[in-house]
Every structure is written in C-alpha cells, then in structure tokens.
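K.L.:
Got a sequence here, can you build the structure:
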Amino acid sequence: MKVQVCIIGGGPSGLLLSQLLHLKGVDNVVLERQTRDYVLARIRAGVLEHGFAALMREAQCGERMDREGEIHHGFYIANDGRLDRVDLHKHSGGNSVIVYGQTELTRDLYEAREKAGVKTVFQVEDVVLHGLTSDAPHVTYRKAGEDFRVECDYIVGADGFHGVSRKSIPSDVLREYERVYPFGWLGVLSSTPPVSPELIYARHERGFALCSLRSQVLSRYYIQVPLEDKVEDWSDEAFWAELKRRLPPETAAKLVTGPSIEKSIAPLRSFVAEPMSYGRLFLAGDAAHIVPPTGARGLNSAASDIYYLYHGLIDHYLKHDDHGLENYSAKALARIWKAQRFSWGMTHLLHKFPDRSSYEDKLQDVDLAYLLSSENALGSLAENYVGLPF
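P.N.:
Here you go, the predicted structure:
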C-alpha cells in the first residue's frame, strides 16, 4: 500500500486528522491495534474546548455534536459545604465549552470515514516504523498472520502513551518529563440524571470528587482514591456513599444513584516528550503528552496537535511550504506546556495529597480563596478552561 500519510492509532486524534486530510485530498490510512468496537467501548473525557468543536465542524463531523452536546457556560467548585460558580462566559469573553462524550465523538468520526470510504486497518500487530530520517519512510505490520507494508511520505504517531511511535525515536534524541501522582480516580458511569446541570469540582478533606455528565440521562462521577485500591474494593453502594460525603449536603441530597454501567480506576500522571517530531515522524496526543483529567485538557491538548499538524501537512501538499511541518514540534509544545501548567495547578488546588505538609494544606486553602475572590484570577482560569488560541 502507498499513501501520502500513514496514521498509527485509530482514536479521536488519528481519526480527526485523517478526516481533515481526506477532505483536502491528501491520501491517508489509519492503522489501529484494536477493533472498532473496542475503541468505541473506551469511556473517556467529554468536555470540548470551542477550538476542538470548530475542528469537528471543519471535518464535517460536528452535526450531532451541535445537536446533542450540552453547552456549558460555567462550572462549580465545591468546598467547605458550599458551591461557587465559575462563569466561563463572563470571564473568558463570551466563550463556553461543549459536553459531548468522547465515545460519541469517535463514533461520528468513524461513521464519516466509512461513508467516505477512507481506509482503516484494524487489529494490526507488530507495527514497526522504518526510514524515519529518509525521504521514503515506511511502516510494516502483521494482520491475521500476514505481513504488510505501507509506503508513505510522512508517519503520524497517534497511538497513545504505550504505542510504538514515541519508542521509535532514538533515546539520545528523546527527552521525557514525568510526574506520577500518589492517587487515582475511581470513575462510575450510570444511567441517572446528573446532580447538576454543570460540572462540580469538589475539594474535600477526604479527597477530590467530580460530578460530570454525558447527557441528561447519563452521568459520570469520580472520587479520588489511593493507588493501591482496586475496582473490586468498591461496591456501587460504597461509591455513592463516599461521593455524597464529599459533596455539599444540599447537593448530596439531590444525587440520584443507580447501578454502575462502567467502573474503573485511572492513575494520574503528567507527561511530556520532546521533541514531537523526528525526521518524517510526528507525534500527536497521548503519544507525546498526558495530563491529569482535572480541568479536561487531555483530549483538547490532542486537538491542538492535530490543528498544527493538519495545517502543516496541507501547506506542504497544497502550497509546497514546509514551514509548518518544520516548526510543528516547537509550536505544539509551547501550547502543551501551558496545558500542563493548568492541569498541574488544578490538580494541586483540588486534591488531597497524602504527603503534603500542614503548611502546604494552608496554602491550598489560600489559593482557592484567592481564586474565588479575584476577577483577574477567575479570568485566567476561564481563559485556560475554554481553551487558549491555537
């Protein structure tokens, strides 16, 4: 097979780039290790920046998002039994976010590419990247016991933290920055109405909690738990009881509980790999960076990568201009580190750290009090939450 761009990874990042390139006439293929159903079964974030939403519309995949997505003009911070609302619309100059599940977003992208006849190869194994610093890179893989080869101009690694793409960059070139947090998030998806029309981020002496939603009949809730906890340690009843303890009494009293549809524990880490390009290889999304889910930057950070990479590739093929590709890593990383800073700050502001001193706990109190009392601080929070410009 010969294409202009070979994309490794059939998650939302790879699919979005593939669709955008296809609409501009750039031939590409997506290689995915899992099945389509497996990818769609992954339950992930659902808060989209306005910039991400604009990319979905440009990819001609935003119709259902605009019809079914929940537009949120703010969110709440719960602390000491009270709720304070952060008015995103007011403090960001009129912007907002859209709550739309990543599963549904990925489904929209898959349906668009299937309708257009764009090729996706599922269940690929033993993927190897070759000739990255040459003018003719290629990718080899196995499927159903048979060997295949994809010749291409460029390779995009959108295959996640554990994928092969980042590992294909020589160790003397790649530099990695990482912070692993001493806790995880236990998440529950339930067929229940949300306790609040907007997200609630709760700070509590027992640990962080988040009340989120996928729709008016589907809710997603999280609580901070120790890393050594296992899903089997938490019955539905125990989860709901602990969540209620961490919410203001009036909010807890309104919480509708029910059987969990999905329950999992996600460890938290901050991670950045530099550079995000090597020869004809470009990294995007979790292959290059990860943030804690506090503040909903993960999927949105991937969107900025796709924006820069898409425009760089289009300029190369349509304008014979390589400036965007040559500067992709530096430009993407400049925005990524700002997202890292924001997620780091939100995580430290709202979580209970087991190894933190009483002095640091007091500073956390002061940080939150200052945030909620300062128009400038709220403006900075809102600007980052709705998404910095690409």
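K.L.:
use CA for all of it now, contacts and neighbours both
P.N.:
Noted.
K.L.:
quick one: the helices in the stretch 101-250 of the chain?
P.N.:
For the stretch 101-250 of the chain, the helices defined by DSSP state H, counting those that start in this stretch cover 102-116, 164-167, 236-245, 249-254.
K.L.:
Give me whichever of those helices is most buried.
P.N.:
helix 164-167 (a mean of 21; mean count of other CA atoms under 10 Å).
K.L.:
name the helices or strands packed onto it?
P.N.:
strand 125-130, strand 154-157 (3 or more CA pairs under 8 Å, 6 or more residues apart in numbering; DSSP states H and E).
K.L.:
most packed of these?
P.N.:
strand 154-157 comes out most buried of the helices and strands packed on helix 164-167 by mean count of other CA under 10 Å, with a mean of 25.
K.L.:
to compare against the first, here's another:
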Amino acid sequence: MTQPTLGVILNGATGRMGYRQHLVRSVLAIREQGGVELPDGRRVQLDPILVGRNEAKLKEMAQRHGLERWTTDLDNALSDDTATVYFDAQITSAREKAVRAAIAAGKHIYSEKPVAESVADALALARLADDAGVVHGVVHDKLFLPGLLKLRRLVDGGFFGRILSVRGEFGYWVFEGDWQTAQRPSWNYRSEDGGGIVLDMFCHWNYVLENLFGRVEAVTARAVTHIPTRVDEQGLEYPATADDAAYGIFELENGIIAQINSSWAVRVNRDELVEFQVDGTEGSAVAGLRNCRVQHRSVTPKPVWNPDLPATERFRDQWAEVPDNAEFDNGFKAQWEVFVRDVVAGRPHAYDFYAAARGIQLAEAGLASSAEGRRVEMTPLG
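P.N.:
Below is the predicted model:
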C-alpha cells in the first residue's frame, strides 16, 4: 500500500504561531507519527516548505528540524508542483495578497484567521477558491480543545435543558515592553498593521458561539485601548493605536445571551486563560482550555445572601469534573488532520472561508457598535 505525500507551503513559518503551533506541534508532529491516517488505513505524509522573510532564521530553523526545503521567495514555492497545500500564518495585512496568489496557483488553502481585513475581501477569497475548485479552510482551533470538546458533549447530550446564557472571560496581562519583554508582537497593537483584540478574538468567539450554541444575530460592544503606549521589539516606544480590550454582548438566534470579555490588560484570577460558563434550565457548566466542571439542577445548592457572615464553603467545590472519556490531541494538530483528510477526499472543509467571513463580520460589527454606541444587527452571510 503506497503512502501519499502532500507538499505543504508554510508561509510565516518563523512567526510565533506559525512556528510553535503549526510547524512544530502540528506538521512536524504529524510527520513524526507517520502521517495523517485515512479511513482506508493509508497514511498521508506531509512535506513542508518553509517560507518567510528572514533567510537566516529560515536556514537555522530548517537545520534544527532536519528540513531541506525553505525559501524567501513565495512565488518560487507556489510554482513547485509537489506542493499541494498553502498555509498562511503571516500578519493579517499581508495575508490576502498571498492567499490570492496561492489560489491562482491551484493550491488548497488553509489559513490562520482573520483570512482578510474585511468581510468583502474574505467573501471574495471564498468565491475565488470555489471557482478554482480548491479546498479552503481557516483555523478554528478552539473547537478542538479538550474543554470545549467536553462542553460540546454536554450540549449534544441535552445536559443543559434550555440554554439561557453564556459568559466568557479571556485574557491576560501583556507586558508593555519597557521593563519586561512583551509576549505578543507589537503589530498586534497597531490598527494600521491589522492589530486589535476585536479583529483577533471576535473571529474566535463567532465560531465558538456559532458551532456550540447558535448564530450571532446582534452585538453590543465596547472596544478600548487601556495601555496607550508600548515598547516594540527594537526597544522603541510607539503609540498603541489598536484596541487591547473589548467587552461584548452577543444575542444568538435561539434567544441565548452571551457576554464575553476579552483583554490583554487583565491579570488572571481564574483557573484557565479562557473560561466559558453556560447556564441552562437543567444544569450549568464552566469550560476552559482543558477542563470542564458541571452542576446539575438536582444537586444545585441553595445559596443565601448574607453580607454579615463569611461564606461557610467554597462554591467551586460544589461542582463536579467532567471526565475526559477520550484522548485529546493538540487542537491545532487535530484540525490540520481534518483538513488534510478533506483535501485527499476532495470535499469541502467544514470551517471554510465563508465561516472566516462570518467571524470578520462579527469583528466589524463589534467595532461599529463601539464607535457608534449602538446595538448592531448581523445580516446572515450563509
């Protein structure tokens, strides 16, 4: 039985996400396990071509991981007939042009989000990809996290009864760059470079809400820049022109109300960097990146409000852990495997560029709501 190989162009391989999550923890991890297993028992091996702007970094990275193919010339990589898939992890402002070139070259496209800087541009890319007959997908990694997989299990099993609300908390303190190095690149805080937490995180929140609870019909949001000045990678002070925190209320198609706070200017006082609490008529759950805790209606205590007496027990101790009941892989790697199987089968990827456009639509609506101080309704994109 022959083992097929897919050449994969990894553009933006030297960046934080491109290197850690997509090269090391996804593509190289898939290579080490012998490829992606197909339903017929065959395995598809991946053969990466690293693409980036810094020749020295690419050469060192390739040598470190025993890879032979790398280039600073994207056109050269796209002309390689052995490369079937193009992946993009560049900065947002550079993505659309490269994706268009990859579609023109007949490559299947997998991309970090947002896939473009506007809904119109994302829809244009989706239609171009459809016309070219290529499989297209965008990263929806959080759906593959253990905590949200457990949450999906609860939703599918009817644990909540009628779901009433979702409350999400995401974020951590990103150092300003003066006395400690920032954990995120400086372009994230410049709107002219495609930065901003709304454009970054509302795309995530859209697919989480859409796939677990229902389509977003309206949003009311407030986006702010809490830290107005930061220090970049060269040690130079620069004005932060992009929002670093956003507070949103999302109305879903089935009457569920979701509230999600997103911030790079908050110190963590929760069990995980992101947590979602879901409350329903029959039970509630709190899910993070890995864990999920529940409290069913039948065992819900009767809290009594008394500000004159200390609490007699820890409320978190009244919740039960949801068991794994399965082995969970890295979320990025898991979606890579799904995408590769879709490419081999020649079928559409569930999380395609149209899903990406809906995520950007929510980000645009959130920014409009904040700027205009109003509730913004969402027009279905399909």
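K.L.:
tm score of chain vs chain?
P.N.:
Remark: TM-score between the superposed chains equals 0.31 [TM-score structural alignment, normalised by the length of the second structure]; 175 aligned residues with a CA RMSD of 5.9 Å.
K.L.:
quick revisit: just send the helices and strands packed on helix 164-167 of the first structure back as JSON lines, with distance to Leu16 of the first structure too.
P.N.:
Below are these laid out as JSON lines (distance: least, CA to CA, whole Å):
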{"stretch": "strand 125-130", "distance to Leu16 of the first structure": "21"}
{"stretch": "strand 154-157", "distance to Leu16 of the first structure": "12"}
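K.L.:
Arg36 of the first structure: which of these is closest?
P.N.:
Minimum separation from Arg36 of the first structure across these (CA to CA) falls at strand 125-130, 14.9 Å.
K.L.:
Out of the helices of the stretch 101-250 of the first structure, flag the one nearest Arg85 of the first structure.
P.N.:
helix 249-254 (13.6 Å).
K.L.:
and the next element down the chain from the closest one?
P.N.:
strand 260-274 (DSSP states H and E).
K.L.:
What residues sit buried inside that next one?
P.N.:
Going by neighbour count (16 or more other CA atoms under 10 Å), the buried part of strand 260-274 of the first structure is 260, 263-274.
K.L.:
Which residue ranges of the stretch 51-200 of the second structure form helices?
P.N.:
55-65, 74-78, 92-104, 119-132, 146-156, 197-212.
K.L.:
out of those, deepest packed?
P.N.:
Comparing these by mean count of other CA under 10 Å gives helix 197-212 as most buried, with a mean of 22.
K.L.:
Output the contacting helices and strands for whichever helix or strand comes after that one.
P.N.:
Once helix 197-212 of the second structure ends, the next helix or strand along the chain (criterion: DSSP H and E) is strand 216-224. Applying 3+ CA pairs under 8 Å, 6+ apart, one finds that strand 216-224 of the second structure contacts helix 197-212, strand 245-252, helix 353-372, strand 376-377.
K.L.:
at 7 Å instead, please
P.N.:
strand 245-252, helix 353-372, strand 376-377 (3 or more CA pairs under 7 Å, 6 or more residues apart in numbering; DSSP states H and E).
K.L.:
among those, which is the most enclosed?
P.N.:
The stretch of those with the highest mean neighbour count (mean count of other CA under 10 Å) is helix 353-372, at a mean of 24.
K.L.:
Give me the angle between it and helix 197-212.
P.N.:
With axes from the mean of the first three to the mean of the last three CA atoms, to 10 degrees applied, the angle from helix 353-372 of the second structure to helix 197-212 works out at 130 degrees.
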